[in-house]
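Visitor: generate a structure from the sequence data that follows.
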Amino acid sequence: MIKVSIITIVYNDVKNIRRTMLSVLNQTFKSIEYIVIDGGSTDGTKNIIEEYKDKLAVYISEKDNGIYDAMNKGLAAATGEYVLFMNSGDEIYDHSTVEEVFKTELSADIYYGETEMFNEQLESLGKRRHSIPKSFNWKSFKYGMNISHQAIYIKKSLTTPYDLQYKYSSDIDWIIKCAKRATKIVNTNMYVAKYLVGGVSKQKHFESLKERFNIFAKYYGLIPTLFNHVVIAFNLATYFLKNRRTND
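Guide: Okay, the predicted model is just below:
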């Protein structure tokens, strides 16, 4: 049976960590290696994690140098054929999701699916503004990140550590690198994750956008990236106008 390493990164999130962990621990797919990396929480988060310590393959609680440093610790500890990051606040969509993902096709390099957004009151906001592409490759992010980090299962052999020069958008760089190495990428055509809005990249939105632009320019070229951002701005304006009319 395929082994999947699911990695949760957390720091001082006592409100959400249990919900995230139970979404992993209650999966019907049993060949899961669950890894939890805590940044040395002081708000009671560690007490909740330790309630489930006997069900964890790896548990590390220590100070780190940011989210991607913590994610690199999880990646280094992973021994599964596939890795999935399900960070605190987010959830695997349903108790049978992981099992259903691997039923779609055999031996893909990457599996991906759709994400449902939730606010802090856990009210559904519907799917992301960027719908997932029907087919995906390393060029698919040129108009924005249209697959959530929580909604992509990647073969461990394709991965490299996250680039720590990026503080807010290294996940985009990481996924593009993995996709460049992949030969078989499968769209599961289903919701696979629940995403809690308001992460670090949203809190540091301008810095995150600058990093994203630099990452896209590195892979797609400066001039095409400038043009693509005109398209992104137009699509964003159209989206908000359309939704304003709908709400009115």
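
Visitor: could you use CA atoms for every contact and neighbour count after this?
Guide: Will do.

Visitor: so what's Gln150 up against?
Guide: Leu84, Phe85, Met86, Asn87, Asp90, Thr115, Ala193, Lys194, Tyr195 (C-alpha atoms under 8 Å, 6 or more residues apart in numbering).

Visitor: and of these, the nearest to Asp13?
Guide: Set against Asp13, the nearest of the contacts of Gln150 by C-alpha to C-alpha is Asn87 (10.4 Å).

Visitor: surely that closest one is in contact with Ile9?
Guide: Yes: between Asn87 and Ile9 there is a contact under C-alpha atoms under 8 Å: 4.9 Å.

Visitor: which of those two has more neighbours?
Guide: Asn87 (25 against 22; other C-alpha atoms under 10 Å).

Visitor: how about the more buried one, nearest residue that isn't a chain neighbour?
Guide: Thr8 (4.4 Å; C-alpha to C-alpha, 6 or more residues apart in numbering).

Visitor: confirm that neighbour sits in a helix?
Guide: No: counting by DSSP: H, G, I helix; E, B strand; the rest coil, Thr8 falls outside a helix, being strand.

Visitor: can you classify Glu33 by secondary structure?
Guide: Taking three-state DSSP, the label given to Glu33 is strand.

Visitor: give me the residues contacting the longest strand out of those in the chain.
Guide: Identified as the longest strand of the chain according to DSSP state E is strand 185-196. Applying C-alpha under 8 Å, 6+ apart, the contact partners of strand 185-196 are 89-94, 97-98, 101, 104-105, 108-120, 122, 134-137, 150-151.

Visitor: if you count neighbours, what's buried in that strand?
Guide: Ile185, Val186, Asn187, Thr188, Tyr191, Val192, Ala193, Lys194, Tyr195, Leu196 (16 or more other C-alpha atoms under 10 Å).

Visitor: nearest to Asp171 among these?
Guide: Distances from Asp171 to the buried residues of strand 185-196, taken by C-alpha to C-alpha, are shortest for Tyr195, at 15.0 Å.

Visitor: which residues touch the residue most central in space within the chain?
Guide: Against the mean C-alpha coordinate of the chain, by C-alpha atoms, centre = their mean, the closest residue is His149 at 2.0 Å. Counting by C-alpha under 8 Å, 6+ apart, His149 touches Phe85, Asp171, Ile175.

Visitor: to compare against the first, here's another:
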Amino acid sequence: MSDKAPSISVIVAVFNGRTTLQECIDSVTRQTYPNKELIIIDGGSKDGTVELLEKNCSQFSYWISETDRGIYNAWNKGLAQARGEWICFLGADDYFWDAAVLERMAVHLKMLPIRIRVAYGQIVRVSDDGRVSQPMGESWEQVKNAFRQYMCIPHIGTMHRRTLFEQHGAFNESFRIAGDYELLLRELKTGDAAFIPDVITAAQRLGGMSTSLANKFKIYREILCAQRMHGQHLPSKDLLKMMTRDCSQLLLWKVVGDRSARKLLDLRRRFKGLPPYWTQS
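Guide: Sure thing, here's the model as predicted:
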């Protein structure tokens, strides 16, 4: 625990993200918390992203545009430049929810014991037409046991203490989608995270790699790979249940088509007392 205001590095990976990147940048630069830096790693965009970065370059502590090997390679490049005591990651489609996110998080970060190296709040998902989901993210006490089975804390906007990377290393670049889960599994299979209540950290636009139903089976393969790397060789009942559910949803998509599948899935959610999700994505 420290009384000093912690420094925070925000690392953004982008590739051909001109349409959304400015909102992401603005959400960082308008933060009321002063002890921060913004690092942008572009994968060699050809859509006008580089020109946008050049226009905003005075807002960055570091930026580069060159070919990379995916988002985890980009984040690792950012890690090599980061100077903050705490580090968080955003994609070009993500943005901080309001201007006081880092200020509110920092109040809690400086109070955490040194053994806690992961801290997170809640996120929301936003559809193309601006509709916002219910906040997502539960307390660590609720999800601690489940975390070894699947990714159940939101990674965007999550704060990683620098010492996490000093002990465990950077992201494993052989992963394409679930590298954040594998990284956190190194720490949280035996350690603890801190949930910061009443803070929505970030918004995630629907449609990215991790929110696509078609990509979920790729995610499951990588989750199982990460678990095998960390000594768990058989999938849990909960993970098998999730895989079965998503398989049935994908089959429904193929049989009745996109629009009808979304309506039917949200009808089932209403019967369970849940807000609509699929018709908003």
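
Visitor: about what we covered before: quick one: distance of the longest strand of structure 1 to the chain centre.
Guide: How far strand 185-196 of structure 1 lies from its chain's middle: 10 Å, per C-alpha atoms, centre = their mean, to the nearest Å.

Visitor: also stretch 54-63 of structure 1?
Guide: On C-alpha atoms, centre = their mean, the centre of stretch 54-63 of structure 1 falls 20 Å from the chain's centre.

Visitor: same question for stretch 241-254 of structure 2.
Guide: 23 Å.

Visitor: what comes up buried for that stretch?
Guide: Neighbour-count burial for stretch 241-254 of structure 2 [16+ other C-alpha under 10 Å]: Asp246, Cys247, Gln249, Leu250, Leu252, Trp253.

Visitor: over to stretch 228-235 of structure 2?
Guide: So for stretch 228-235 of structure 2, nothing qualifies as buried (16+ other C-alpha under 10 Å).

Visitor: now do that stretch: everything it contacts.
Guide: Counting by C-alpha under 8 Å, 6+ apart, Gln149, Leu185, Arg186, Leu224, Gln227 sit against stretch 228-235 of structure 2.

Visitor: ok, so of the residues you listed, who is nearest Phe165 of structure 2?
Guide: Nearest to Phe165 of structure 2 among the contacts of stretch 228-235 of structure 2, with distances taken as C-alpha to C-alpha, is Arg186, at 10.2 Å.

Visitor: quick one: secondary structure of the closest one?
Guide: Applying three-state DSSP: Arg186 of structure 2 is helix.

Visitor: Arg83 of structure 2 too?
Guide: coil.

Visitor: corresponding residue for it in structure 1?
Guide: In structure 1, the residue paired with Arg83 of structure 2 is Thr79, using TM-score structural alignment.

Visitor: and Asp129 of structure 2, that's in a strand?
Guide: No: Asp129 of structure 2 is assigned coil when assessed by three-state DSSP, not a strand.

Visitor: and it? What does it align with in structure 1?
Guide: Match for Asp129 of structure 2 (TM-score structural alignment): Gln121.

Visitor: what does Ile71 of structure 2 give?
Guide: Checking with TM-score structural alignment, Ile71 of structure 2 has Ile67 as its match.

Visitor: could you check how far that match is from Tyr93 of structure 1?
Guide: 23 Å (C-alpha to C-alpha, to the nearest Å).

Visitor: how about Tyr220 of structure 1?
Guide: Tyr220 of structure 1 is 32 Å from Tyr93 of structure 1, by C-alpha to C-alpha.

Visitor: and if you look at Leu84 of structure 1?
Guide: 13 Å.

Visitor: same check on Glu81 of structure 1?
Guide: 21 Å.

Visitor: can you show me the strands along the stretch 151-281 of structure 2?
Guide: Along the stretch 151-281 of structure 2, counting by DSSP state E, counting those that start in this stretch, strands occupy 159-161, 194-205.

Visitor: any chance of JSON lines for these, columns distance to Arg176 of structure 2?
Guide: Below are the strands of the stretch 151-281 of structure 2 laid out as JSON lines (distance: least, C-alpha to C-alpha, whole Å):
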{"stretch": "strand 159-161", "distance to Arg176 of structure 2": "20"}
{"stretch": "strand 194-205", "distance to Arg176 of structure 2": "18"}
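
Visitor: these: which one's closest to Asn172 of structure 2?
Guide: Of the strands of the stretch 151-281 of structure 2, nearest to Asn172 of structure 2 by C-alpha to C-alpha is strand 159-161, at 15.8 Å.

Visitor: quick one: the closest one aligns where in structure 1?
Guide: Using TM-score structural alignment, strand 159-161 of structure 2 pairs with 153-155 in structure 1.

Visitor: quick one: the matching stretch to structure 2 mean distance?
Guide: Mean deviation of stretch 153-155 of structure 1 relative to structure 2 after superposition (mean C-alpha distance after the TM-score superposition for structure 1): 0.5 Å.

Visitor: in stretch 74-81 of structure 1, what counts as buried?
Guide: Gly74, Leu75, Ala77, Ala78, Gly80, Glu81.

Visitor: could you do stretch 196-216 of structure 1 as well?
Guide: Going by 16+ other C-alpha under 10 Å, stretch 196-216 of structure 1 has these buried residues: Leu196, Val197, Ser208, Glu211, Arg212, Phe213, Asn214, Ile215, Phe216.
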